[in-house]
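Q: Sharing a sequence plus its predicted fold:
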Amino acid sequence: MQIKYWIIGLVALLSVSSCGKENAAKKDDVKAVPVLTIKEKDTLVSNQFVADIQAKKNIEIHSRMSGIMQHVYAHEGQFVKRGQLLFKISDAELQIDLLKANATLKQAQADVRIAEVEVSQLQSLFNKNFVAKNELDMMKAKLSAAQARRSYADAERKAVLQKVSFTNITAPFDGVIDVIPFKDGSLVENGSLLTTLSYLDQIYAYFSIPENLYFELQKNDKLNNSNKIELVLPNGAKYDFNGVLKTAEGEIDQATGSIRYKVEFPNADRLIKHGTSGKLVISDFQPKSIIIPQKATFSIQDKVYVFVVDAANKVKMKNITIANTLRDSYMVESGLKTGDRIVLEGTQALRDGQTIRVKK
């Protein structure tokens, strides 16, 4: 009888031990994962764009006359003022042509004066009926011919003077001189490139955005003069001044499917040169934003999901809408609110409805 009770007790003990092991095994099956509680915070969202930097004005200065370069008054890299003499092409032959033109004009002016006197005399005689009308008409025609020759001679003189003026090349605006290929004594052809002049007190940084992004930014008014626009120079340093956004081009580039904007920067010390490369950092202040790490999300058929953790520590898949992509985070437009809890990492090993333990 004692043996029977001993066996029953042993069986009960083994049963209790087995239940304890099963409960422990079930507890071990509950995954411990880190959980993030959603909070709103003010955020500065920044986007980077490759920039093509150009001077506000940049023109090529070409010769409009052929001849010998008499003197180069400017030097490469020099800052020059508007109207300052830069180059002088020899005008010795033109000065001779000018003397001839002056002489021809004086002769034509004299011929007009003589014809005017003769017309006046004939007019007096005609009034007294001493000459016929056809004689007076003939002299008036000679006067008209003399006046036409005078006008032609004056035009010829002005043409020579204009050619002489072309031998003096001056700066059309304040700016910095680029490379000068010609030296004193060089033969210059009509149309030769003498140098390039850049107005560098202000510069434009051009950048392009895809047309889909353009319409998205226009829809949400996210690209305007309230943005903070910084310029990152080729050495990685940020430029001292912020820029001002200017009007975009009027059409989409069909070849690239993008539209071009420009940002104006002051450049009083002329540090930045025409043709410099750089990056634009355009920042937009977003108050009360929800930011979550990208590692807390997963995608199914082009939709982004997170696992929301309820009060019983069960996870549920929830679709969210992304407003902006940051370096390693997402700005959430909809789908989450303050106080929600989401699985921070390890989403690949979870399934919808699974119970978890919050990892401390």
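A: That came through, no problem. Just so it is clear, the structure is predicted and the values come from calculations on it, not from any experiment.

Q: hey, let's count contacts and neighbours off CA atoms from now on
A: Noted.

Q: same for the strand of greatest length in the chain, what does it pack against?
A: The residue-count maximum for a strand in the chain (DSSP state E) belongs to strand 40-62. Helices and strands touching strand 40-62, by 3 or more Cα pairs under 8 Å, 6 or more residues apart in numbering; DSSP states H and E, are strand 193-210, strand 277-293.

Q: Tabulate those (TSV), appending distance to I180 and mean neighbour count.
A: Shown next, in TSV, are those (distance: least, Cα to Cα, whole Å; neighbours: other Cα atoms under 10 Å):
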stretch	distance to I180	mean neighbour count
strand 193-210	5	21
strand 277-293	23	18
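
Q: my guess is D184 meets M69, correct?
A: Yes - under the criterion of Cα atoms under 8 Å, D184 makes contact with M69 at 5.3 Å.

Q: take the one below as the second:
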Amino acid sequence: MEALTMTTMIVERNPTQQALNTMHFNTIEKVKATHKTAYAILALAAIVLLSACSETTAAPDEDVRPQHRVLVTEVQAQTLELERSFAARTEGNMVAEVRARVGGVLESRDFDEGQFVEAGTIMFSIEKAPYEVDLQKAQAELTSAEAVFNEARRDWARVENLFVDGAISARERDQTQSRLEAAEADVQSAQASYEDVKLRYDYTEIVAPIDGVASRESVSVGNLISENDTLATIVSLDPIYVHFNVNESDIAAGYLLRNTDISGENEKGSGPAARLRFSDGREHPETGYIDYVSRVVDRERGTIEARAVIPNPNMDLLPGQFVRVQLPQIEMPYAITVPQRAIIQSGRQAVVYIVDNQDIVQVREVTLGVRVGNEQLIEQGLASGDRVIIEGLSMLQPGTQVNVEIAE
């Protein structure tokens, strides 16, 4: 009976537990459904986001993408008249050092320092007394030698006649002839010694070797000087020389080489004209000419040396001045120039960017000439009709298609 009762109780409790289990199961199922819905929403959002990112990073339409804008100029060959000038330094056409040719005490200075002197003008005098003594001694030795020679000559005249008459032997005749010849040689030696002493005596007066302006004295009067000491310097100033260097690749180098003669047949002054300009802008009134152009290129600097001869009658041009040599206008046909800003240089290499017929950027290596104002002469690398980029070079890459605007 008790067992039946327990079974009945258990059976009675089972409906309640079953209801609870059912409710718990339904709740779990609802939560799972809710999670599935959330996951579906998140997945959908991710798909939409990825789609949006994909669309954003996809390649844009070429027609919509903005192109790089560049400003170009179309180059044309033309005839140019180029003015070329070069830094230069003046120099006297002759520079002579006044040197002592004998030693002694300097007795006098016979010129005004810094003044013009003519060739042959006495500039210094050296004490003459020692040289006068030597000169007198040499004169006496010469006179003695001449006396001996005259005696030997008279003896020879007598002996020669006696030998013809058979009065003396051939031996005696030969001895007399030998004495005559020795006496003649002694005279010549004494004469040479006298001339040497006389020359040294004359050197006690030191004269100007050339026409020109004298410097200040290097040694004062009263000093004992030695042979070959420098006493002063003379510079010839009219005309004056002007030395300058031209780069071997400069158009002026070819012009000078073509127009200066090396045969020696042309007249003096027939070279290209040359004018001088001072640092303050003034021009020297006299026109000179180019008389020398080196045919050897300096290996270190890549230049050739040239020289202009400039008249200087007023001697207002002085040696050592810095000036500029102005050459005549040089005509250059079929010349191409581009603005300076179009050129990109790296070391010795220079390039420009051009745009072809399809508006594609290309690079051209060019050979630079001289500057012409704000333009640069291009010797090689460009032809008439090339479109050269002058603006918009920043971040520009070869092969890029660009939006071209022609410079006016």
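A: Right, received. Where do you want to start? From a predicted model like this one, the values you see are computed outputs, not experimental measurements.

Q: May I have the TM-score of the superposed chains?
A: The TM-score (TM-score structural alignment, normalised by the length of the first structure) is 0.75; 329 aligned residues with a Cα RMSD of 3.7 Å.

Q: circling back to that earlier point, output the helices and strands packed on strand 40-62 of the first structure as JSON lines; include the columns distance to F265 of the first structure.
A: Converted to JSON lines, these look like this (distance: least, Cα to Cα, whole Å):
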{"stretch": "strand 193-210", "distance to F265 of the first structure": "5"}
{"stretch": "strand 277-293", "distance to F265 of the first structure": "11"}
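
Q: ok, then the element right after the helix or strand hosting S18 of the first structure?
A: Element membership for S18 of the first structure, per DSSP states H and E: helix 2-29. Next helix or strand after helix 2-29 of the first structure toward the C-terminus (DSSP H and E): strand 31-33.

Q: For that following strand, which helices and strands make contact with it?
A: strand 356-358.

Q: The strand it packs on: average distance to aligned residues in the second structure?
A: Strand 356-358 of the first structure, aligned to the second structure and superposed, deviates on average by 5.1 Å (mean Cα distance after the TM-score superposition for the first structure).

Q: residues making contact with that strand?
A: Residues outside strand 356-358 of the first structure that contact it (Cα atoms under 8 Å, 6 or more residues apart in numbering): V30, K31, A32, V33, P34, V35, N313, K314, V315.

Q: What segments of the first structure are helices?
A: 2-29, 92-127, 133-166, 211-220 (DSSP state H).

Q: Compile those into a markdown table and extend it with columns for mean neighbour count.
A: Shown next, in a markdown table, are the helices of the first structure (neighbours: other Cα atoms under 10 Å):
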| stretch | mean neighbour count |
| --- | --- |
| helix 2-29 | 10 |
| helix 92-127 | 16 |
| helix 133-166 | 17 |
| helix 211-220 | 12 |
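
Q: For T347 of the first structure, find the nearest of the ones you listed.
A: helix 2-29 (15.7 Å; Cα to Cα).

Q: re the thing from before, columns distance to G191 of the first structure on top of the helices of the first structure, output as a markdown table?
A: Below are those laid out as a markdown table (distance: least, Cα to Cα, whole Å):
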| stretch | distance to G191 of the first structure |
| --- | --- |
| helix 2-29 | 85 |
| helix 92-127 | 18 |
| helix 133-166 | 11 |
| helix 211-220 | 40 |
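
Q: Quick one, which of these gets closest to Q84 of the first structure.
A: Among the helices of the first structure, helix 133-166 sits nearest to Q84 of the first structure (Cα to Cα), with 13.6 Å.

Q: elements contacting that closest one?
A: Helices and strands touching helix 133-166 of the first structure, by 3+ Cα pairs under 8 Å, 6+ apart, are helix 92-127.

Q: Where in the second structure does the helix it packs on fall?
A: The aligned range for helix 92-127 of the first structure in the second structure is 129-164, by TM-score structural alignment.

Q: Give me the mean deviation of the matching stretch from the first structure.
A: Counting by mean Cα distance after the TM-score superposition for the first structure, stretch 129-164 of the second structure comes out at 2.0 Å.

Q: Pull the distance from that stretch to the chain's centre.
A: Put simply, stretch 129-164 of the second structure sits 67 Å off its chain's centre (Cα atoms, centre = their mean, to the nearest Å).

Q: relative to strand 277-293, how tilted is the longest strand of the first structure?
A: Per axes from the mean of the first three to the mean of the last three Cα atoms, to 10 degrees, the angle that strand 40-62 of the first structure makes with strand 277-293 is 170 degrees.

Q: Name the surrounding residues that touch strand 40-62 of the first structure.
A: Identification of contacts with strand 40-62 of the first structure by Cα under 8 Å, 6+ apart yields 191-208, 273-291, 326, 338.

Q: if we go to 6 Å?
A: Applying Cα atoms under 6 Å, 6 or more residues apart in numbering, the contact partners of strand 40-62 of the first structure are 191-200, 202-207, 274-290.

Q: Q18 of the second structure: neighbour count?
A: Counted with other Cα atoms under 10 Å, residues neighbouring Q18 of the second structure total 11.

Q: Name the SS class of it, please.
A: For Q18 of the second structure, the assignment made with DSSP: H, G, I helix; E, B strand; the rest coil gives helix.

Q: how near is it to I28 of the second structure?
A: 15 Å (Cα to Cα, to the nearest Å).

Q: try G92 of the second structure
A: For G92 of the second structure, the distance to I28 of the second structure - Cα to Cα - is 117 Å.

Q: more neighbours, those two?
A: Comparing G92 of the second structure with I28 by other Cα under 10 Å, the one with more neighbours is G92, at 21 against 12.

Q: Please list all residues in contact with the aligned partner of R282 of the second structure in the first structure.
A: Structural alignment (TM-score structural alignment) places R282 of the second structure against A237 in the first structure. By Cα under 6 Å, 6+ apart, no residues touch A237 of the first structure.

Q: same deal with L136 of the first structure?
A: L122.

Q: what do you get if the cut-off is 7 Å, keeping everything else the same?
A: Contacts for L136 of the first structure (Cα atoms under 7 Å, 6 or more residues apart in numbering) come out as V119, L122, Q123.

Q: And for F173 of the first structure?
A: Applying Cα under 7 Å, 6+ apart, the residues contacting F173 of the first structure are K81, R82.

Q: What is the aligned counterpart of it in the second structure?
A: Mapped onto the second structure by TM-score structural alignment, F173 of the first structure lines up with I210.

Q: what about its match, distance to V95 of the second structure?
A: Noted for I210 of the second structure: a distance of 9 Å to V95 of the second structure, by Cα to Cα.

Q: just R158 of the second structure next, same as before
A: 61 Å.

Q: cool, E408 of the second structure as well?
A: 58 Å.

Q: With V296 of the second structure instead?
A: According to Cα to Cα, V296 of the second structure and V95 of the second structure sit 25 Å apart.

Q: Of these two, which one has the most company?
A: V95 (17 against 11).
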